[in-house]
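S.K.: let's see this in three dimensions:
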Amino acid sequence: MINPNFVKHQLKIKAFHHQELLEIALTHPDAISENLDLTPEEQKLRTLEYLGISRLGSNLFSQMVSDYLYLHCSHLGSATCTLLKSDLVSPAILAQLTIKINLDQGSDLGKNYPLKPDFEQEKVLSELFEAVVGAVYLEWERDFEKTYNWLANQFLAGVVNQILMDLFIEFVPAADWDANFYPWFGSNHLTCPSKKSASKSTSLFCS
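M.R.: Below is the predicted model:
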């Protein structure tokens, strides 16, 4: 059963006047098809609504990621920005974002979700995040700037910084971590890693 109030809290959005948008975003087509109270036509309509809001969120998220990287990371070069965007819009990252803020706990993903293979669960979770982005955008009357600011502050800044940190730790030998890199960390608002980090696997989302 979906829990819109829980999801609003997780999204840090106090008021959601068009709650039906959240209800659409939080109800996966598998759950819709399992609802025997709906006629086949109603199931089809609700599935189309879900797919539409998820596609909207996907397009918005991709554009907002591009805008964020242009504004904040263009000094790193086009190759790095391309790599960052590839990571940020991947189902793996979106699924981790969904789990990080427990969106899955406030949604209905269908009875068979736990039985799906990992790659299918990842796809379901990534679509859920995109659908929620679409719902937020529509709730705010298609205000791109407001939605972008919310997305950047709540999600993008932290994820981009962690990806950069992970790349640094992976590709720069610990022996080369010296004062020459401190300005780079400062300019990107990153915390300088200790050499102990080199022997540890880093998590994309540090709590």
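S.K.: only C-alpha atoms from now on, for both contacts and neighbour counts.
M.R.: Noted.
S.K.: how close does residue 5 sit to residue 28?
M.R.: Applying CA to CA, to the nearest Å, the value for residue 5 to residue 28 is 18 Å.
S.K.: kindly report the same for residue 64.
M.R.: Residue 64 is 24 Å from residue 28, where distance means CA to CA.
S.K.: looking at those two, which one has more neighbours?
M.R.: When neighbours are counted by other CA atoms under 10 Å, residue 64 and residue 28 differ, and residue 28 comes out ahead with 24 against 20.
S.K.: Proceed likewise with the subsequent sequence, for comparison:
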Amino acid sequence: MKENYQFQELEESIDYCFQDKSLLKLALTHSSYANEHRMKRTQNNERVEFLGDAVLELIISDYLFRTYQKKNEGKLTKLRSSLVCEYTLAMCAKDISLGKYLLLSKGEDMTGGRERDSILSDAFESLIGAIYLDQGFEQARIFVEKYLLQDVEDKTLFYDAKTILQEMVQKEVGHTVQYVLTEEKGPDHCKEFTVQVHFGDCILGTGTGKTKKAAEQMAAYESILKLKAEQGETCI
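M.R.: Below is the predicted model of the structure:
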């Protein structure tokens, strides 16, 4: 079956072979697909995503506790929040092309479900939960460390991008940046927004997202990366 071949392709991609293949299929089954095919309520990835969320939080908490021994509880909580936010998990899902393998309804597929951050982030947690059920906590930890706990500083940078960018420009001139909506397209159920970060006569960065807030966050993140790369050789 094509479905089995695709699942095998995913296993090879993430370098993990499921002992119980049904767990992998469950992790990839979106509720829309289950509803369309009149499957039982428990035959979608929502329950295993619930478990994966808890497993993920413990893995990350343990990692941060051991890695950042001088940070207090507040700092650790903020770091953890940045690593489990929807955008970060969706980004990790995209890194392993997880959307390609999801079982979605025809409608969800046609309206961009394979690229939707909410669906991808849930699926990533579902995959963690499935690995935990399949071979235990240690294998789940190995997966998370390999596909999430890389470039921690960059992931936390995105989470706080707007605040960090404001602090960067304030150090130079004490002014604020402006977020300007430049484009809004798509149907109401699948909007895409484009936002630019303006500072005086400069456009520091551009971002797109499914919400204005997400677009602003991406634009701020791109601005920070640009400023860091140019090492201060900008118009601010």
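S.K.: pull the longest helix from the second structure.
M.R.: Taking DSSP state H as the criterion, the second structure has its longest helix at helix 46-67.
S.K.: average offset of that helix relative to the first structure?
M.R.: In the superposition with the first structure, the average deviation recorded for helix 46-67 of the second structure is 1.0 Å (mean CA distance after the TM-score superposition for the first structure).
S.K.: so which bits of that helix are buried?
M.R.: 46, 48-49, 51-53, 55-56, 59-61, 64 (16 or more other CA atoms under 10 Å).
S.K.: cool, stretch 119-130 of the first structure as well?
M.R.: Buried-residue list, stretch 119-130 of the first structure, by 16+ other CA under 10 Å: 121-122, 124-130.
S.K.: go through those and name the one nearest residue 23 of the first structure.
M.R.: residue 128 (11.4 Å; CA to CA).
S.K.: roughly how far out does whichever strand or helix holds that closest one sit from the chain middle?
M.R.: Counting by DSSP states H and E, the element that carries residue 128 of the first structure is helix 118-139. Distance of helix 118-139 of the first structure from its chain centroid, counting by CA atoms, centre = their mean, to the nearest Å, is 8 Å.
S.K.: who's in contact with it?
M.R.: 16-18, 21-22, 25-26, 28, 50-51, 53-58, 60-61, 91-95, 97-99, 103-104, 109, 113-114, 143-144, 147 (CA atoms under 8 Å, 6 or more residues apart in numbering).
S.K.: and after it, which helix or strand comes next?
M.R.: Following helix 118-139 of the first structure in sequence order, the next helix or strand is helix 144-151 (DSSP H and E).
S.K.: same for that next one, what does it pack against?
M.R.: Secondary-structure packing of helix 144-151 of the first structure (3 or more CA pairs under 8 Å, 6 or more residues apart in numbering; DSSP states H and E): helix 118-139.
S.K.: can we see that at 7 Å?
M.R.: Using 3 or more CA pairs under 7 Å, 6 or more residues apart in numbering; DSSP states H and E as the contact test, no helix or strand touches helix 144-151 of the first structure.
S.K.: residue range for the longest helix of the second structure in the first structure?
M.R.: Here helix 46-67 of the second structure aligns to the first structure at residues 51-72, judged by TM-score structural alignment.
S.K.: which position in the first structure aligns with residue 23 of the second structure?
M.R.: Match for residue 23 of the second structure (TM-score structural alignment): residue 21.
S.K.: and which of the buried residues of stretch 119-130 of the first structure is nearest residue 86 of the first structure?
M.R.: Closest to residue 86 of the first structure, out of all of these and judged by CA to CA, is residue 126, at 14.2 Å.
S.K.: and that closest one, what pairs with it in the second structure?
M.R.: Under TM-score structural alignment, residue 126 of the first structure pairs with residue 121 in the second structure.
S.K.: what about the strands in the second structure?
M.R.: Secondary structure of the second structure (DSSP state E): strands located at 178-185, 192-199, 202-209.
S.K.: turn those strands into TSV, including distance to residue 144 of the second structure and mean neighbour count.
M.R.: Below are the strands of the second structure laid out as TSV (distance: least, CA to CA, whole Å; neighbours: other CA atoms under 10 Å):
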stretch	distance to residue 144 of the second structure	mean neighbour count
strand 178-185	34	15
strand 192-199	30	21
strand 202-209	25	20
